[in-house]
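Trainee: Sequence plus the predicted model coming up.
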Amino acid sequence: MPERVDPAYGPIMNAFRRLTPRLISRISLPLLVMPLLVMPLLAGVPAVRAAAPATASPKPAEPNAGIIPLPLMPIVPASQRACTAKTPSGLGYTMLRAGTGAQPAGEDMVLVNYVGYLAATGAVFDQNMQTPMPVGGVIPGFSEGLKLLSRTAIVRLCIPAAMAYGAQASETIPANSDLVFQVELIDFKTAAEIEEMRKAQAAQPPGQDEAAPQP
């Protein structure tokens, strides 16, 4: 995860989640829907080629005792590890989908879908949906990238190691690794809105239960 969140933000984050509808990134949706649209059309088209001769059924695969490592993380192709533009600070980016409206500032709280992977290998090390985070509480490259976005925008960020974790290594991120993130900005709250939410939270009578969520 590209950030560490102050525990004081907990109630605000929960409220932020409730106020924002679930939005799923539509990047891969055409790939999923296309077979559902094409196959019914092809079903009514007569075959042009002669039917292939019947062949023997394939031999069932032998059971494999190999253990699949969890969590299951894919490898992102090299073409999706590169960016087409660069900011003066050295942050690379490619705007995959333009958004609308204002952009968040450093004191604001955002709600995002994101996936992070290594620039060198494409190995995914983190991914989350509907994640609230403070713009100023993440690694520098991620923070700068968030400020480029308007609501509903999707961007690819190519973050050099110096703007990420530098020489600090983890189990999934080697030291001095350049990182790539795909980020979708679902929504954000300004610092003023967050302060109003704090006041409302503080004014709530102790022990008062929250209303049960509607189905």
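Mentor: Yep, that arrived.

Trainee: C-alpha from now on. contacts and neighbour counts both.
Mentor: OK.

Trainee: Double-check Val124 against Gly116; I have them as touching.
Mentor: Yes - Val124 is within contact range of Gly116, at 5.8 Å (criterion: CA atoms under 8 Å).

Trainee: who does the host helix or strand of Met133 touch, helix- and strand-wise?
Mentor: Element membership for Met133 (DSSP states H and E) is strand 124-134. Using 3 or more CA pairs under 8 Å, 6 or more residues apart in numbering; DSSP states H and E, the elements in contact with strand 124-134 are helix 10-19, strand 109-118.

Trainee: another structure for you, compare them:
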Amino acid sequence: MTATKPGLVIFDCDGVLVDSEPIAAAVMAAAVSELGLPMTAADCLHRFTGIAMTAVIAAIETDLGRPVPADFAARVREQDFAAFRRSLQPIAGVAAVVRSLALPKCVASSGAPEKIRFTLGLTHLLPLFEPHLFSAHMVRHGKPAPDLFLFAARAMGVDAEACVVVEDSEAGICAARAAGMRALGFVGGGHCGPDHARLLRSAGADVVFRHMADLPGLLMAHAG
């Protein structure tokens, strides 16, 4: 892909702006285990990071061989929010970095709109992005399909090839590449193990970085 000057930076939310993935994985593991399908937080991180709840539930139901309870998603969301209130933190240094960017920016997350607003509000990041918040609930197909990133680019009035996506998941990197956008893989979240950088490179990340303070330089370095 030929690099062009960035016209829009699209941030994923969970694992890029807020360090929510380990918390949510622990909640999901407990909820799924209660259904009779033993699962660890590590299992949830491996299987479900970066994808929408509808896809998560579909995978769980396939494994269970039966539907989950009708209120499963609502109960998990309630437990997530309670856990976030106790311990959610922003990714180190992200607020200062986002404030420093002169480029247009938005959030495009697999999370539900209310979850995006809740986690960003809790970590005082919401004013840096609103009203430019886009959820997989707004498109037909979530990540790894390109729909969400293309939707966000259209809404922001920027061509796909001028967008740079900051993602922490394989699904998100694949979605960015499928959308024709450059993809920067972030591995500084609490859920990122020693093999995470390799996974994101294998998914197609143009570059992988661990410290959010490096982002401004990477955006300029990857401009043509």
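Mentor: Happy to help now that I have it. Note that the structure is a prediction, hence the values are computed from the model and not measured.

Trainee: Send over the TM-score of the superposed chains.
Mentor: After superposition, the two chains reach a TM-score (TM-score structural alignment, normalised by the length of structure 1) of 0.24; 99 aligned residues with a CA RMSD of 6.3 Å.

Trainee: Compute the inter-axis angle for the strand holding Met133 of structure 1 and strand 109-118.
Mentor: Orientation of strand 124-134 of structure 1 against strand 109-118 (axes from the mean of the first three to the mean of the last three CA atoms, to 10 degrees) gives an angle of 170 degrees.

Trainee: Okay, buried residues for strand 124-134 of structure 1 please.
Mentor: Within strand 124-134 of structure 1, the residues that qualify as buried are 124-127, 129-134, counting by 16 or more other CA atoms under 10 Å.

Trainee: after it, next one along is what?
Mentor: Per DSSP H and E, the first helix or strand lying C-terminal to strand 124-134 of structure 1 is helix 140-146.

Trainee: Which strands or helices does the helix or strand following that following helix pack on?
Mentor: Next along the chain after helix 140-146 of structure 1, taking DSSP H and E as the criterion, comes strand 154-159. Here strand 154-159 of structure 1 touches strand 92-97, helix 140-146, strand 179-189, going by 3+ CA pairs under 8 Å, 6+ apart.

Trainee: so is Gly185 of structure 2 in a helix, a strand, or just coil?
Mentor: strand (DSSP: H, G, I helix; E, B strand; the rest coil).

Trainee: Surely it and Val166 touch.
Mentor: Yes - contact criterion CA under 8 Å: Gly185 of structure 2 and Val166 qualify, at 6.1 Å.

Trainee: hmm, back to that, farthest-separated two in the buried residues of strand 124-134 of structure 1?
Mentor: Checked with CA to CA, those reach their widest spread between Val124 and Pro134, with 22.6 Å between them.

Trainee: Tell me where structure 2 has helices.
Mentor: In structure 2, the helices defined using DSSP state H lie at 21-34, 41-48, 53-64, 72-87, 94-100, 113-122, 147-156, 170-178, 196-203, 215-221.

Trainee: out of these, nearest to Leu8 of structure 2?
Mentor: That would be helix 147-156 among these, by CA to CA, at 7.8 Å.

Trainee: Single out the most deeply packed of the helices and strands packed on strand 124-134 of structure 1.
Mentor: Greatest average neighbour count among these goes to strand 109-118 (a mean of 22), per mean count of other CA atoms under 10 Å.

Trainee: packing partners for it?
Mentor: Strand 109-118 of structure 1 sits against strand 124-134, strand 179-189, with contacts defined as 3+ CA pairs under 8 Å, 6+ apart.

Trainee: how close does Phe72 of structure 2 get to Cys174 of structure 2?
Mentor: Between Phe72 of structure 2 and Cys174 of structure 2 the distance is 28 Å, computed by CA to CA, to the nearest Å.

Trainee: Same question for Ala95 of structure 2.
Mentor: The spacing between Ala95 of structure 2 and Cys174 of structure 2, counted by CA to CA, is 26 Å.

Trainee: Between these two, point out the one with more neighbours.
Mentor: For Ala95 of structure 2 versus Cys174, neighbours defined as other CA atoms under 10 Å are more numerous around Cys174 (22 against 17).

Trainee: these two touch, right, the more buried one and Ser202?
Mentor: No - using CA under 8 Å, Cys174 of structure 2 is not in contact with Ser202, being 9.6 Å away.

Trainee: among the helices of structure 2, which is the most enclosed?
Mentor: helix 170-178 (a mean of 25).

Trainee: That one vs helix 196-203, what angle?
Mentor: Between the axis of helix 170-178 of structure 2 and that of helix 196-203 there is an angle of 30 degrees, by the same axes, to 10 degrees.

Trainee: Show me what helix 170-178 of structure 2 is packed against.
Mentor: Using 3+ CA pairs under 8 Å, 6+ apart: helix 170-178 of structure 2 touches helix 147-156, strand 163-167, strand 182-186, helix 196-203.

Trainee: Pull the number of nearby residues for Met197 of structure 1.
Mentor: Met197 of structure 1 has 17 neighbouring residues, counting by other CA under 10 Å.

Trainee: mind checking how far the closest residue to Phe181 of structure 1 other than its chain neighbours is from Leu29 of structure 1?
Mentor: Nearest residue to Phe181 of structure 1, sequence neighbours excluded (CA to CA, 6 or more residues apart in numbering): Gly116, at 4.3 Å. According to CA to CA, Gly116 of structure 1 and Leu29 of structure 1 sit 19 Å apart.

Trainee: And for Phe188 of structure 1?
Mentor: Taken as CA to CA, the span from Phe188 of structure 1 to Leu29 of structure 1 is 24 Å.
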